[in-house]
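Student: turn this into a structure:
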Amino acid sequence: MASHNTTTEVPYGYITPGFPSLYWLIGPPNVVQPSYLYHIHDVWRFTLFWTIIIFEAAHLAVALYAVVIVWWGGRRPALKVGTVRGAREQGKRGKEGDTGEKDGGAVGKLKVLWMVPVVYGVIAGLEAVLAGSVVGLMLGAVYNSGGFKVSTWIPFVWSLISVLVLILSSFSIQGGL
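Tutor: Here you go, the predicted structure:
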């Protein structure tokens, strides 16, 4: 049985470009030096690295936002007991001056808030390894089977697509049927 090899011919003396090897796309042809990937392993590696970087950045931005909201959310002004809302809130809190925080307010928050970016970072890393590996291997296989060389921009763009799909999937979609 004859095998059909559709892989792109790797140029003589080809050396895999170093990460990230993104090149400026706009400019005269003699100035722009494009970088290409020819091996599935390289496409997978570039996609994995870009996915880890972009997922970590997105998750840590969200974690920072959550920390700021929780930190500043506890700094609301004290309610006056003479108002209706203040009396209701005072009843929820219990005795006068009790805020319901056992560890001393801001100090208690700091004991827990430092964990938010750590947990988000670990989750982002796990998601990125899974998504980057699947997308990178699929990209490498598709481009290799078609006999195409892969620009170093392709793994970067697909990692952006992966994080956008992750963000979009975080919203609940409810139809009005």
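
Student: going forward, measure contacts between C-alpha atoms and count neighbours the same way
Tutor: Noted.

Student: surely Ala141 meets Ile40?
Tutor: Yes: at 6.6 Å, Ala141 counts as touching Ile40 under the criterion of CA atoms under 8 Å.

Student: which stretches of the protein form strands?
Tutor: Applying DSSP state E to the chain gives strands spanning 36-37, 150-151.

Student: would you format the ones you listed as TSV with mean neighbour count included?
Tutor: Supplementary listing: the strands of the chain in TSV, determined by neighbours: other CA atoms under 10 Å:
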stretch	mean neighbour count
strand 36-37	22
strand 150-151	19
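
Student: mind putting those strands in JSON lines, distance to Ala128 included?
Tutor: Rendered in JSON lines, the data for the strands of the chain read as follows (distance: least, CA to CA, whole Å):
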{"stretch": "strand 36-37", "distance to Ala128": "21"}
{"stretch": "strand 150-151", "distance to Ala128": "21"}
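
Student: same for the longest helix along the chain, what does it pack against?
Tutor: Of all the segments of type helix in the chain, defined by DSSP state H, the longest one is helix 40-73. For helix 40-73, the packing partners by 3 or more CA pairs under 8 Å, 6 or more residues apart in numbering; DSSP states H and E come out as helix 106-113, helix 115-146, helix 153-169.

Student: could I get these as JSON lines with distance to Gly91 and mean neighbour count?
Tutor: Formatted as JSON lines, the helices and strands packed on helix 40-73 follow (distance: least, CA to CA, whole Å; neighbours: other CA atoms under 10 Å):
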{"stretch": "helix 106-113", "distance to Gly91": "22", "mean neighbour count": "13"}
{"stretch": "helix 115-146", "distance to Gly91": "31", "mean neighbour count": "18"}
{"stretch": "helix 153-169", "distance to Gly91": "40", "mean neighbour count": "17"}
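
Student: please generate a structure for the following sequence too, so the two can be compared:
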Amino acid sequence: MASPDTILSPPEGYVSPSFPCLYNPRAEFTRTNASTLVPGTCYLYYSNDVWRFTLYWTLICYAITFLLTSTWAFIVFSKKSVFLAALIPLTYGFLAGIFALIGASIIGFVLSAVYSVGYFSMSTWVPFLWALTQTMVAIMGSYSTAVSIM
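Tutor: So this is what the prediction gives:
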């Protein structure tokens, strides 16, 4: 039986991938042995890497979403008050950063814990997909609020 240190450690020659390191997912289907790395793929093994990738993708997704909504709010409110309209993008940007930091921290470290307990290697696509999921949940959660304001 292998020691826990060898089970949880990354394969020999592993280097933490640089962000974003998304690869063609079809490369996963060419894998012949589960213990070897497929050329052209990127995996995450360390919890800090998982958290970092999740945070970066969440910040990007939230920035795009909050930029679009703050632009719409700026256009609507600029007819009423230019000062209030100027505060909207700043407030949205600040809230997007806070929400992304909190959400990515929770999800990133939970993902890292689940994958390490199961002795799995994590594809770099997983943090990206969870960032999209967080963004969709934020959009769905804001729908009822936006409708009641209008």
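
Student: before we move on, the earlier item: of the helices and strands packed on helix 40-73 of structure 1, which is nearest Pro11 of structure 1?
Tutor: Comparing the helices and strands packed on helix 40-73 of structure 1 by their distance to Pro11 of structure 1 (CA to CA), the top pick is helix 115-146, with 14.8 Å.

Student: and the closest one, which stretch of structure 2?
Tutor: Mapped onto structure 2 using TM-score structural alignment, helix 115-146 of structure 1 spans residues 87-118.

Student: now the equivalent of Val68 of structure 1 over in structure 2: how far from Leu67 of structure 2?
Tutor: Correspondence of Val68 of structure 1 to structure 2, assessed by TM-score structural alignment: Ile75. Counting by CA to CA, to the nearest Å, the gap between Ile75 of structure 2 and Leu67 of structure 2 amounts to 12 Å.

Student: trace Ser142 of structure 2 over to structure 1, please.
Tutor: Looks like Ser142 of structure 2 aligns to Ser170 there (TM-score structural alignment).

Student: also Ala63 of structure 2?
Tutor: Residue mapping for Ala63 of structure 2 onto structure 1 gives Glu56, with TM-score structural alignment as the criterion.

Student: my read is that that match contacts Gly125, right?
Tutor: Yes: Glu56 of structure 1 sits in contact with Gly125 when judged by CA under 8 Å, with a separation of 6.6 Å.

Student: measure Ser123 of structure 2 to Tyr14 of structure 2 for me?
Tutor: 14 Å.

Student: what do you get for Tyr92 of structure 2?
Tutor: On the measure of CA to CA, Tyr92 of structure 2 and Tyr14 of structure 2 end up 39 Å apart.

Student: what's the answer for Asn24 of structure 2, then?
Tutor: Between Asn24 of structure 2 and Tyr14 of structure 2 the distance is 19 Å, computed by CA to CA.

Student: cool, Ile149 of structure 2 as well?
Tutor: With the distance defined as CA to CA, Ile149 of structure 2 ends up 51 Å from Tyr14 of structure 2.

Student: and those two? Which one has more around it.
Tutor: Tyr14 (13 against 6; other CA atoms under 10 Å).

Student: name the residue most distant from the centre of structure 2?
Tutor: In structure 2, the residue that sits farthest from the middle, by CA atoms, centre = their mean, is Lys80; the gap is 36.0 Å.

Student: burial of Ile64 of structure 2, as a residue count?
Tutor: Around Ile64 of structure 2 there are 14 other residues, counting by other CA under 10 Å.

Student: distance of it relative to Leu84 of structure 2?
Tutor: Computed as CA to CA, the Ile64 of structure 2 to Leu84 of structure 2 distance reads 21 Å.

Student: before we move on, the earlier item: closest to Tyr36 of structure 1 out of the helices and strands packed on helix 40-73 of structure 1?
Tutor: Among those, helix 153-169 comes nearest to Tyr36 of structure 1, with 8.9 Å by CA to CA.

Student: which of Ile75 and Leu67 of structure 2 has more residues huddled nearby?
Tutor: Relative neighbour count places Leu67 above the other of Ile75 of structure 2 and Leu67, with 17 against 13, counting by other CA under 10 Å.

Student: quick check: closest non-adjacent residue to Leu37 of structure 1.
Tutor: Leaving aside its chain neighbours, Leu37 of structure 1 sits nearest to Val150 (5.0 Å; criterion: CA to CA, 6 or more residues apart in numbering).

Student: hmm, I typed the wrong one, I wanted Thr7 of structure 1.
Tutor: That would be Gly147: by CA to CA, 6+ apart, it lies 4.6 Å from Thr7 of structure 1.
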